[in-house]
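Peer 1: whatever this is, show me its structure:
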Amino acid sequence: MSTRTALQLHQDVAAPAQKVWDALVDWPSQHEWMLGTRVRVSAGDGRGVGSQLVAFSGAGPLGFLDTMVITEWDPPRRCVVDHTGRVVRGAGVFAVVPRSAHECTVVWREELDLPLGVLGALGWPLVRAPFAAGVRLSLRRLARRCEGPGEAGPG
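Peer 2: As a prediction, this is how the structure comes out:
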């Protein structure tokens, strides 16, 4: 038995959508702004449907692997991944919505199948707030990275 839950957060960024997109999908550099997570491309080039990603989320040896397959790729607007791991399952969405030539909004949405059935459903209210706080912090770090001078990632 699984229970699906959703979490969606937004972050306004004072930078062009393309610059933000480039930073967002620069998988090997995500650890520079994404809290407690290192991502690598495990199959494909990481730039299209069917590419596979592996993220380790945690601190030191304590954490879990989050395997993903890119199921939608619409640069510089939207990337959808299917979380296929043992712990994290469901869909993750990164979207970049332009507001002007020099401003955009990043939307991060997770539609997760909670593990452990009833226990997972009971535990989610306890985990949701710290998880959301970590995502908010990560999105603020992404915004600062993109709003600063220089390049955000490969173009």
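
Peer 1: please count neighbours and contacts with C-alpha atoms only from this point.
Peer 2: OK.

Peer 1: give the residue farthest from the middle of the protein.
Peer 2: Centroid-distance maximum for the chain: residue 118 at 25.9 Å, with CA atoms, centre = their mean.

Peer 1: quick one more, to check against the first:
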Amino acid sequence: MSTRLEVATEVGAPLERVWDELVDWYGQARWIPLTTLRVLSARDAGLGVRVTALSGFWLGRLPAGLLDRFVVTGWSPPADGVAELEVLHLGPCFTGEGVFRLTADGGRTRVRAVELFTVPGGPLPNRLVGLALPLMRLGLGWSLRRLAAVAEVPRAERRA
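Peer 2: Alright, predicted model coming up:
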């Protein structure tokens, strides 16, 4: 039994700018609260990139929080008004697929995130996740609005 989480938002920034923020793994802490990412692969862009994300904090080498290990399975940078990032979540807290689809609309960008995932432990934990889905939707929506706020500030201004 899988859970589907879907959220969308509008960003007042061009597609290329939103894409740059989305795939800036280390910069995701600016828009995903309490989250740090570590790139585990030799490169940090394109298919096959492996990342560990922790929503929480590290106690030395031990994670305290929600740990997500994922690999990039789809990498379609902006072209013809569309961009898409696909990841495969490998666990340990959940497994499944995630897709970020960006669509240009003039100087704006529509961002749609879809996560289809399963938590370990069988039907009961997955039913409990289903009960928490409204809160998860709020959290992902809040993160996407923060992504919008970050992308709407030109990089040169942000560094100042």
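
Peer 1: tm score of chain vs chain?
Peer 2: The TM-score (TM-score structural alignment, normalised by the length of structure 1) is 0.88; 150 aligned residues with a CA RMSD of 1.9 Å.

Peer 1: show me what the residue farthest from the centre of structure 1 lines up with in structure 2.
Peer 2: Residue 118 of structure 1 maps onto residue 123 in structure 2, with residues paired by TM-score structural alignment.

Peer 1: correct me if wrong: its match contacts residue 1.
Peer 2: Yes - when contacts are counted by CA atoms under 8 Å, residue 123 of structure 2 is listed as touching residue 1 (6.7 Å).

Peer 1: which neighbours do those two share?
Peer 2: The contact sets of residue 123 of structure 2 and residue 1 do not overlap (CA atoms under 8 Å, 6 or more residues apart in numbering).

Peer 1: what stretch of structure 2 does stretch 40-58 of structure 1 fall on?
Peer 2: Stretch 40-58 of structure 1 covers residues 38-56 of structure 2 once aligned (TM-score structural alignment).

Peer 1: buried sites along stretch 43-61 of structure 2?
Peer 2: 44, 47-55 (16 or more other CA atoms under 10 Å).

Peer 1: again, but for stretch 143-155 of structure 1
Peer 2: In terms of neighbour count (16+ other CA under 10 Å), stretch 143-155 of structure 1 has its buried residues at 143, 145-147, 152-153.

Peer 1: ok, so of those, who is nearest residue 13 of structure 1?
Peer 2: Nearest to residue 13 of structure 1, judged by CA to CA, of the buried residues of stretch 143-155 of structure 1 is residue 143 at 5.2 Å.

Peer 1: which SS state does that closest one fall under?
Peer 2: helix (DSSP: H, G, I helix; E, B strand; the rest coil).

Peer 1: in structure 2, what residue corresponds to it?
Peer 2: Using TM-score structural alignment, residue 143 of structure 1 pairs with residue 148 in structure 2.

Peer 1: not counting sequence-adjacent ones, nearest residue to that match?
Peer 2: Leaving aside its sequence neighbours, residue 148 of structure 2 sits nearest to residue 11 (CA to CA, 6 or more residues apart in numbering; 4.8 Å).

Peer 1: tell me who's in contact with that neighbour.
Peer 2: 18, 108-111, 145, 148-149, 151-152.

Peer 1: before we move on, what about residue 128 of structure 2?
Peer 2: Counting by CA under 8 Å, 6+ apart, residue 128 of structure 2 touches no other residue.

Peer 1: that one is in what secondary structure piece?
Peer 2: Here residue 128 of structure 2 sits within helix 123-151, counting by DSSP states H and E.

Peer 1: now the element after that helix, going C-ward?
Peer 2: Trace forward from helix 123-151 of structure 2 with DSSP H and E and the next one is helix 155-159.

Peer 1: now do that next one: distance to the chain's middle.
Peer 2: Relative to its chain's centre, helix 155-159 of structure 2 lies at 22 Å (CA atoms, centre = their mean, to the nearest Å).
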